[in-house]
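J.: Based on what follows, work out the 3D shape:
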Amino acid sequence: MDTPRAPGNYPDREVDCQMALEPAFQAVIDEAVGTGWERSEVLIALYEIGLAIASAEEENGHVSNILRKAFKSPPRLGG
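T.: Now for the predicted structure:
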């Protein structure tokens, strides 16, 4: 798999990432279709998996921020 052309953010980094991932992505699609899944099913499933992973990571980041703030705050005494 190709690496980013430069460290950090740069123009077209997202496009470079897509191009780097495409061969492996296509191989997964081809393998799934070869086992009997319809191409459209595979594409929808991969899309939904991507959304689920992104959502989970976003939620994990949100929970991490809450926990980080909670542990930075002094404990509350009393009610």
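J.: Please make it C-alpha for all contacts and neighbour counts, starting now.
T.: Noted.
J.: Give me the secondary structure label for residue 10.
T.: For residue 10, the secondary-structure state derived from DSSP: H, G, I helix; E, B strand; the rest coil is coil.
J.: ok, how many other residues are close to it?
T.: 10 (other Cα atoms under 10 Å).
J.: Let's compare: structure for the following, please.
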Amino acid sequence: MIRKPRQITPYADRDLDCQAALEDAFQQMVRLAITSGWDKIEAITALQELAFAHLSTEDDNMRITLAILQAGLTKH
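T.: Next up, the predicted model:
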């Protein structure tokens, strides 16, 4: 089970708390990959690349949303 944040609103070290909360699940995914025949570095690298790809997608989505909002504001 993944721990919840200490509070809903932002706080100092929230990012570190999230990392700590996800650590066990991360290690479990690495172990599963190793059990399936991947080596540890391949598994960790793949997880890193997946994370970067998801961040890029989120960034793209945010840019598109902002562009749409700006276009809507300039029409009025």
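J.: from the chain's centre, how far out does the longest helix along structure 1 sit?
T.: Longest helix in structure 1, counting residues (DSSP state H): helix 39-72. Remark: helix 39-72 of structure 1 is offset 7 Å from the chain centroid, using Cα atoms, centre = their mean, to the nearest Å.
J.: what packs against it?
T.: If you count contacts as 3 or more Cα pairs under 8 Å, 6 or more residues apart in numbering; DSSP states H and E, helix 39-72 of structure 1 packs onto helix 13-34.
J.: Look up how far residue 60 of structure 1 lies from the residue nearest the centre of structure 1.
T.: Nearest residue to the geometric centre of structure 1 (Cα atoms, centre = their mean): residue 54, 4.6 Å. Distance of residue 54 of structure 1 to residue 60 of structure 1, computed by Cα to Cα, to the nearest Å: 10 Å.
J.: One more: residue 2 of structure 1?
T.: For residue 2 of structure 1 relative to residue 60 of structure 1 (Cα to Cα), the value is 28 Å.
J.: go on, residue 24 of structure 1?
T.: On the measure of Cα to Cα, residue 24 of structure 1 and residue 60 of structure 1 end up 27 Å apart.
J.: do residue 28 of structure 1 as well
T.: Applying Cα to Cα to residue 28 of structure 1 and residue 60 of structure 1 gives a distance of 27 Å.
J.: Check residue 22 of structure 1 too.
T.: Residue 22 of structure 1 sits 27 Å away from residue 60 of structure 1, taking Cα to Cα as the criterion.
J.: Right, I'll leave it there.
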